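Trainee: Sequence and predicted structure are below.
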Amino acid sequence: MLLAVIAAVTAAAAPSAPSPIYHYVRSNIDGSQPEHVVHYRPSKRTISVYKWVSKCTTAAYVTADMDDDTRSGRVFFAGRVAPNGTQRQFGRLTLDPESLTLWADVTPPGGKRIEARHALRATSFLLYDFDFADLNSFLQENHPTYDFSYALPVVWPADPSTFRDLGMLRAHLAGEEQHLGRDTRRFDLRVEGASPSSGTLWVDAKDWFIVDAQLGLPNHMEYKDFRLRLENVEPGGPKAWAALLTGHYANCPAPKATP
């Protein structure tokens, strides 16, 4: 009996295996303004997201630590991909679970420091400009064969408050169907807020990762709405992730000399 208890405790304490690496394209629903978005979970409670339009140009590298109780991010670290493939951080966004407040402290490269806070309307939230990486984590950990909901804040630098409260995102399990050549579970989405909207989420029927997501609200200022479409899945692990990031600036043309 004692050995069984020790084995159970050891298994619970052991870190989970890294997830696969999921390659997506974020765009408007019509496919315009595409950007590559890559989701990776080094462990059960950590998320890394790498975003780029073209290689050898500035690429975002955002990470998060998840909170099991809220099913949401506990802290987000904003950054860029450094030439050596590491994360060059320039800010963080932290959840205060007692006051249900998000605190932002960010100094963008070449910009002024931004300090802001945002009161959440619910305990569980998705940071919309994190491109559903936090939603992907929830789906893969919980396999929800039920309806669920999240508050939907988004970082919106054009607003004086730095944040926008888009309302509540509600997902209704609508059934199973083929989508983009995969067996999926479909969730019908609706947003209840100042600008009501709707959309659809398709999730892999076996492994519960996002296959396609469409919603009528933009998650970045330059967009008119939102789509996240799976391109491919590759094996994960620290070496694979590091190779992906260091490859961003590999074989880039040398900068032109100043006359």
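Mentor: That came through, no problem. Small disclaimer: the values here were computed from a predicted structure and weren't measured. Residues are numbered from 1 along each chain as shown.

Trainee: use CA for all of it now, contacts and neighbours both
Mentor: Fine.

Trainee: quick one, longest strand in the chain?
Mentor: Looking across the chain with DSSP state E, the single longest strand is strand 163-179.

Trainee: Show me what that strand is packed against.
Mentor: For strand 163-179, the helices and strands in contact under the criterion 3 or more C-alpha pairs under 8 Å, 6 or more residues apart in numbering; DSSP states H and E are strand 148-155, strand 182-192.

Trainee: And the first one, what does it pack against?
Mentor: Based on contacts counted as 3+ C-alpha pairs under 8 Å, 6+ apart, the elements that strand 148-155 packs against are strand 163-179.

Trainee: Outside of the strand it packs on itself, list whatever touches it.
Mentor: 117-118, 120-121, 145-157, 183-195, 202, 205 (C-alpha atoms under 8 Å, 6 or more residues apart in numbering).

Trainee: adding another structure so you can compare the two:
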Amino acid sequence: MFKEFALLGAAAVAAITGYATDAFGVGQPEAVEGRIYHYVRSNQDGSGAENVYVYRAAYNRLEIYKSSERCVDAGFVTAWVDSETGNATVIQGGRLMPEARHENFATISYDGAATMLRAEAALPDRMVRQQVRVTEPIFHLYDADLATLSVQTMGLDDPRQGFSFALPTIWTEPEDGQYVRHLGEANAEFVRAEEYQGTAALRFDVTGSAFGDNGGPLWLDAQSGHVLGAQWGIPNRPGMDDFSIRLVETEDSGDAGWQALLTDHFAGCPTV
């Protein structure tokens, strides 16, 4: 089950106060509640691809559904985030069930006073309770596929000034028994404005102790600041070689659209 817990792993994703300050500090509001972001996460060569859908259910709550295809196991995550920094105060991870239901079996919480990131999960044979110290003021769980990173970047007056964050992760197949890890710090430095798959974007070079020599580019939407894509040299889950994520589309269909998407995953599928 801890393996499926890694499916909370991303996107990738964002919820702010319901509006976004544009990337150039103009302050043009953009409604974001009710928006669904569809990402694809894979190795940089395209292998191991998985769909990651992020729903901005509220200004401080994200819901994430991810799976390689319909009718197979799918992860479902709910994250409560700080609306300015993107720090996830509580994350509940589990699996999607038929009829848009979900089952939780793991919880991650951050204790700001103790600067501890704590995880608890129900494995088939035991409970796992672990923690790691995260002292940096802003962090993003790497296996959440840059989901909460969009909260931070959409809240910046001008991301071109650069920004930093810590990068902890849940590693679901640890040889040393340590599931909860702190990889180090990531630093994003603005490179240039360019197009990313037909969208006006801001490109950053992301380096830092979290990556060693294996950082890479990050693209943000030039208007709203949300994550468009990234290519980094270290994987965010077991079985992968590196990391790539790209935004495929967005849809402003609200709760009705989200429930329809979740329901469709198992609709008409053979039962086991």
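Mentor: Arrived safely, thanks for sending. The structure displayed is predicted, hence computed values, not measured ones.

Trainee: Relative to His36 of structure 1, tell me which of the helices and strands packed on strand 163-179 of structure 1 wins on proximity.
Mentor: Among these, strand 148-155 comes nearest to His36 of structure 1, with 19.3 Å by C-alpha to C-alpha.

Trainee: So the counterpart of Arg88 of structure 1 in structure 2: helix, strand or coil?
Mentor: Superposed on structure 2 with TM-score structural alignment, Arg88 of structure 1 falls opposite Glu103. Secondary structure, DSSP: H, G, I helix; E, B strand; the rest coil: Glu103 of structure 2 is strand.

Trainee: and the counterpart of Ser198 of structure 1 in structure 2, what is it in contact with?
Mentor: Correspondence of Ser198 of structure 1 to structure 2, assessed by TM-score structural alignment: Gly215. By C-alpha under 8 Å, 6+ apart, Gly215 of structure 2 lies in contact with Asp205, Val206, Thr207, Gly208, Gln231, Trp232, Gly233, Ile234.

Trainee: Where does the fifth one sit, in terms of helix or strand?
Mentor: Using DSSP states H and E, the secondary-structure element containing Gln231 of structure 2 is strand 227-232.

Trainee: can you give me the helices for structure 1?
Mentor: 2-13, 133-142, 238-246 (DSSP state H).

Trainee: With respect to burial, which of these scores highest?
Mentor: Highest mean neighbour count of the helices of structure 1: helix 133-142, a mean of 19 (counted as mean count of other C-alpha atoms under 10 Å).

Trainee: Can you give me the distance of the nearest residue to Gln87 of structure 1 once chain neighbours are set aside to Ser16 of structure 1?
Mentor: Leaving aside its chain neighbours, Gln87 of structure 1 sits nearest to Val81 (5.2 Å; criterion: C-alpha to C-alpha, 6 or more residues apart in numbering). Counting by C-alpha to C-alpha, to the nearest Å, the separation of Val81 of structure 1 from Ser16 of structure 1 is 25 Å.

Trainee: neighbour count winner among those two?
Mentor: Val81 (23 against 13; other C-alpha atoms under 10 Å).

Trainee: Surely the more buried one touches Thr63?
Mentor: No: contact criterion C-alpha atoms under 8 Å: Val81 of structure 1 and Thr63 do not qualify, at 11.4 Å.

Trainee: Tell me which residue of structure 2 matches up with Ser161 of structure 1.
Mentor: Checking TM-score structural alignment: Ser161 of structure 1 goes with Gln178.

Trainee: for Thr123 of structure 1, same thing?
Mentor: Counting by TM-score structural alignment, Thr123 of structure 1 lines up with Pro137 in structure 2.

Trainee: Leaving out sequence neighbours, find the closest residue to that match.
Mentor: Phe165 (7.6 Å).

Trainee: What of Asn84 of structure 1?
Mentor: Here the residue nearest Asn84 of structure 1, using C-alpha to C-alpha, 6+ apart, is Thr246, at 5.7 Å.

Trainee: Next, the contact list for the equivalent of the one you found over in structure 2, please.
Mentor: Superposed on structure 2 with TM-score structural alignment, Thr246 of structure 1 falls opposite Thr263. Going by C-alpha under 8 Å, 6+ apart, Thr263 of structure 2 touches Pro98, Glu99, Ala100.

Trainee: same question, Glu50 of structure 2
Mentor: Glu50 of structure 2 neighbours (C-alpha under 8 Å, 6+ apart): Val40, Arg41, Ser42, Lys66, Ser67, Ser68, Glu69.

Trainee: how deep is the fourth one tucked in, by neighbour count?
Mentor: Read it as Lys66 of structure 2. 27.

Trainee: Could you do the last one as well?
Mentor: Applying other C-alpha under 10 Å, we find 12 other residues in the vicinity of Glu69 of structure 2.

Trainee: And it, what's its match in structure 1?
Mentor: Checking TM-score structural alignment: Glu69 of structure 2 goes with Ser54.

Trainee: The closest residue in space to Phe190 of structure 2 that isn't next to it in sequence: neighbour count?
Mentor: Nearest residue to Phe190 of structure 2, sequence neighbours excluded (C-alpha to C-alpha, 6+ apart): Phe204, at 4.4 Å. Using other C-alpha under 10 Å, the number of residues around Phe204 of structure 2 comes to 23.

Trainee: Report the contact partners of Phe204 of structure 2.
Mentor: By C-alpha under 8 Å, 6+ apart, the neighbours of Phe204 of structure 2 are Ala188, Glu189, Phe190, Val191, Arg192, Pro217, Leu218, Trp219.

Trainee: repeat for Pro20 of structure 1
Mentor: Residues in contact with Pro20 of structure 1 (C-alpha under 8 Å, 6+ apart) are Tyr40, Arg41, Val233, Glu234, Pro235, Gly236, Gly237.

Trainee: could you redo the last one with a cut-off of 10 Å?
Mentor: With contact set as C-alpha atoms under 10 Å, 6 or more residues apart in numbering, Pro20 of structure 1 has these partners: His39, Tyr40, Arg41, Pro42, Phe209, Val233, Glu234, Pro235, Gly236, Gly237, Ala240, Trp241.

Trainee: Please report how far it lies from Pro238 of structure 1.
Mentor: Taken as C-alpha to C-alpha, the span from Pro20 of structure 1 to Pro238 of structure 1 is 11 Å.

Trainee: Quick one: map Asn219 of structure 1 onto structure 2.
Mentor: Using TM-score structural alignment, Asn219 of structure 1 pairs with Asn236 in structure 2.

Trainee: wait, doesn't that match sit right on Asp242?
Mentor: Yes: using C-alpha atoms under 10 Å, Asn236 of structure 2 is in contact with Asp242, at 7.5 Å.

Trainee: Settle it for me: which of these two has more neighbours?
Mentor: Asn236 (24 against 17).

Trainee: do you know how far the more buried one is from Tyr179 of structure 2?
Mentor: From Asn236 of structure 2 to Tyr179 of structure 2 the distance is 13 Å (C-alpha to C-alpha).
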